[in-house]
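>>> sequence first, predicted model second:
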Amino acid sequence: MSEVKIQKANNMPVQSPLVPEPMVPYSCKNSRTVYAMCEVNEETVRRHLAPTPFEYVSNLCMIYVNNFLESPELPYMDSGIIFTVKYKDMYGGYYMYEWEDNDVAIATGRYWGYPKKYACMELEKNGDYVHGTTTRKGVRLIDIEVDLSKPIENVPSLKKTFPHLNLLTIPNPDGPGIFSQRVTARDNSSTCKTLSNQYGEAKVTLQCSSNDPIGDFMPVKVLGGGYSVTDFLATMENGWAKVIDTLI
């Protein structure tokens, strides 16, 4: 018979929490990412931002697939599309859409407002060729190819990636509507160290599934891509999100 130890009972399910307590600190050595920097249609970006309180800043985005499997506390694969947005006088990176393959990581991220869903990711590096994919409901949502043998200089970056600006939304339990909605900011960049970052020519294909509209951003203008390796650390001091505003 297993022994279930309940700590604060502030998690779900209370008798056997899905998310570890506490959620931080956690880390990952050699977190690997393949990414592409792309320009997309401005009208499309504005349309996808419309349900949020965030303001349009630029049509430049980063599309990525990440391998976080070396984390001893929270191993997962991750992917998404990030834009720089503005909330009042604050600029930050907004994960417009994001997917992961570990239900613990999905639930943890949703505590802070990350829009995580379940999908299957693959990231492979063969010599100078790096390939990343994201598949959900039988649809390949993201396909990124980067050729590091064809280096590119001056690949653009987002105006702001940190803090991550999120919209933490909790639905009503007794009917349609929102019970609570808060804008959060999270920034653990000070304890992350980039070990390497190589640029190269990139190709990107995006597709929609029945409820994953990332394919709306096609066609994309690919400005370059890269492959980075990072030592990640979220500490007790910077791993939590801060509530910037309460909307509801």
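Arrived safely.
>>> please count neighbours and contacts with C-alpha atoms only from this point.
OK.
>>> list the buried residues in the helix ranked longest in the chain.
The single longest helix within the chain, with elements called by DSSP state H, is helix 103-112. By neighbour count on 16 or more other CA atoms under 10 Å, the buried set for helix 103-112 is 104-112.
>>> ok, stretch 120-134 next?
Buried, per 16+ other CA under 10 Å, within stretch 120-134: 120-123, 129-134.
>>> so which of those belong to strands?
Counting by DSSP state E, the buried residues of stretch 120-134 place 120-123, 129-134 in strands.
>>> nearest to residue 89, of the buried residues of stretch 120-134?
residue 134 (33.8 Å; CA to CA).
>>> how much space between the closest residue to that closest one other than its chain neighbours and residue 186?
In space, residue 134 comes closest to residue 121 once its chain neighbours are excluded; the distance is 4.5 Å by CA to CA, 6 or more residues apart in numbering. Computed as CA to CA, to the nearest Å, the residue 121 to residue 186 distance reads 24 Å.
>>> alright, now check it against this:
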Amino acid sequence: MSKPHDHRSFFSYLGYQTGGDEYRCPDLGTINVSCRGDRAQLEELIAPTPLTLEGDVFVVTVADFSHVSTGPYFDAGIILPVSYEGTHGGHYRFEFEDQHWSTAAGRELWGYPQRYAKFDFEKDEKGARASVRDYDTPILSISVEFDDAVSDEAWTGIPFSPHLQVRGVPQAAGDSFEILEVLMRHTSKDFQLTERRLGRGSVELGPVDIGSNVLGGRPLEVREVLGGEYLRTDFASTRENGTPVLLGSLATSR
């Protein structure tokens, strides 16, 4: 006779929290640099998903979650504007974190395409700068040099939230998926903004597709850097807005 099993206890085996747990990060520092890319290349990147690309402007972001209640980590990503059946938001097409547990949790719980990387992040009175590397390989570097004359007109109004991600659980013995679904998380509803500084943005991108080679050896093209911003917020992932909403469950072969 098999022993009774508490399924939730298996999260302790995995080493991260459940998808419904709340967590908070006061004084979250984030650098965002908005770029105009090559529309055809971005369409190629989104093609394997059921999402629709909604423009050629994307965001390169690095965030300092040093004060998060679940344990400190850094997060970086490249976010594309997308939609799914009338819902508009932002899709993390590439993403990196510096803790093994957070890398696994974001990918397995919610479909963020996270990979492990190492970070540098600094902010002073002149601006903010961050870089991400895979061991000794530079992945991306961004900065914003504060300048009150810079306008956000070129990118304001483009919806990069809520997050629309595709979570897939492959079949253990097959060529399809046990689960393939579109999820929405709207944590930005709980942001409390405490500081925002605009400025001149800069970005250098290395092999952001490291480990997957989905760009086939090409760089992710940046045709224009539109500007940057530094944000300080009190972040929360609440049960109301941080718990994902199922937007679509896709058919799979069995």
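Arrived safely, thanks for sending. If you're wondering where the values come from, they're calculated on a predicted model, not measured in any experiment.
>>> hang on, the earlier thing: wait, isn't the residue nearest to residue 134 of the first structure in contact with residue 140?
No: taking contacts as CA atoms under 8 Å, residue 121 of the first structure lies outside contact range of residue 140: 9.5 Å.
>>> circling back: which of the ones in strands among the buried residues of stretch 120-134 of the first structure lies closest to residue 179 of the first structure?
Looking across those and measuring by CA to CA, the closest to residue 179 of the first structure is residue 120, at 30.8 Å.
>>> give the contact list for that closest one.
Contact analysis of residue 120 of the first structure by CA atoms under 8 Å, 6 or more residues apart in numbering lists 77, 100-101, 134-136.
>>> ok, and the most crowded of those?
In terms of neighbours by other CA atoms under 10 Å, the contacts of residue 120 of the first structure top out with residue 134 at 26 neighbours.
>>> what's that residue aligned with over in the second structure?
Under the alignment (TM-score structural alignment), residue 134 of the first structure maps onto residue 132 of the second structure.
>>> which members of the ones in strands among the buried residues of stretch 120-134 of the first structure are the farthest-apart pair?
120 and 129 (20.4 Å).
>>> next up, the contacts around the aligned residue in the first structure for residue 31 of the second structure.
Per TM-score structural alignment, the equivalent position to residue 31 of the second structure in the first structure is residue 34. The contact partners of residue 34 of the first structure, by CA under 8 Å, 6+ apart, come to 64-66, 123, 130-132, 144, 146, 225-228.
>>> which non-adjacent residue is nearest residue 34 of the first structure?
That would be residue 227: by CA to CA, 6+ apart, it lies 4.6 Å from residue 34 of the first structure.
>>> test my guess that the one you found contacts residue 130.
Yes: proximity of residue 227 of the first structure to residue 130 meets the contact threshold set by CA under 8 Å, at 7.5 Å.
>>> what sits in contact with each of those two?
Joint contacts of residue 227 of the first structure and residue 130 (CA under 8 Å, 6+ apart) are 34, 146.
>>> returning to what we had before: dump the ones in strands among the buried residues of stretch 120-134 of the first structure into CSV; add distance to residue 206 of the first structure as well.
Below are those laid out as CSV (distance: CA to CA, whole Å):
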residue, distance to residue 206 of the first structure
120, 15
121, 14
122, 15
123, 16
129, 19
130, 17
131, 14
132, 12
133, 10
134, 10
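>>> pick the one among those residues closest to residue 53 of the first structure.
The closest of those, once distances to residue 53 of the first structure are taken by CA to CA, is residue 134, at 27.6 Å.
>>> list the contacts of that closest one.
Contacts of residue 134 of the first structure (CA under 8 Å, 6+ apart): 65, 79, 119-122, 140-143.
>>> narrow those to the ones also in contact in the second structure, please.
Among those, the ones still in contact in the second structure (both residues aligned by TM-score structural alignment, their matches' CA atoms under 8 Å) are 79, 119-122, 140-143.
>>> ok, back up a step: after the longest helix of the first structure, which helix or strand is next?
strand 116-118 (DSSP states H and E).
>>> so which bit of the second structure is that next one matched to?
Mapping strand 116-118 of the first structure onto the second structure (TM-score structural alignment) gives residues 114-116.
>>> mean distance, that stretch to its aligned residues in the first structure?
Here the mean offset of stretch 114-116 of the second structure against the first structure after fitting is 1.0 Å, by mean CA distance after the TM-score superposition for the first structure.
>>> circling back to that earlier point, any chance of the kept ones among the contacts of residue 134 of the first structure in CSV with distance to residue 8 of the first structure as columns?
Listed next are these as CSV, based on distance: CA to CA, whole Å:
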residue, distance to residue 8 of the first structure
79, 32
119, 31
120, 32
121, 34
122, 36
140, 40
141, 39
142, 39
143, 42
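>>> pick out the most distant pair among the residues you listed.
Pairwise over those, using CA to CA, the maximum falls at 119 and 143, 13.2 Å.
>>> to which residue of the second structure is residue 106 of the first structure aligned?
So residue 106 of the first structure corresponds to residue 103, using TM-score structural alignment.
>>> so its match touches residue 110, yeah?
No: counting by CA under 8 Å, residue 103 of the second structure stays clear of residue 110, with 11.1 Å between them.
>>> quick one, strands of the stretch 51-200 of the second structure?
Assigned by DSSP state E, counting those that start in this stretch, the strands in the stretch 51-200 of the second structure fall at 52-53, 57-65, 73-84, 87-97, 114-116, 118-123, 127-134, 137-146, 163-170, 177-185, 192-205.
>>> could you dump those strands to a markdown table with distance to residue 46 of the second structure?
What follows is the strands of the stretch 51-200 of the second structure, written out as a markdown table (distance: least, CA to CA, whole Å):
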| stretch | distance to residue 46 of the second structure |
| --- | --- |
| strand 52-53 | 7 |
| strand 57-65 | 12 |
| strand 73-84 | 9 |
| strand 87-97 | 8 |
| strand 114-116 | 16 |
| strand 118-123 | 26 |
| strand 127-134 | 23 |
| strand 137-146 | 20 |
| strand 163-170 | 11 |
| strand 177-185 | 13 |
| strand 192-205 | 19 |
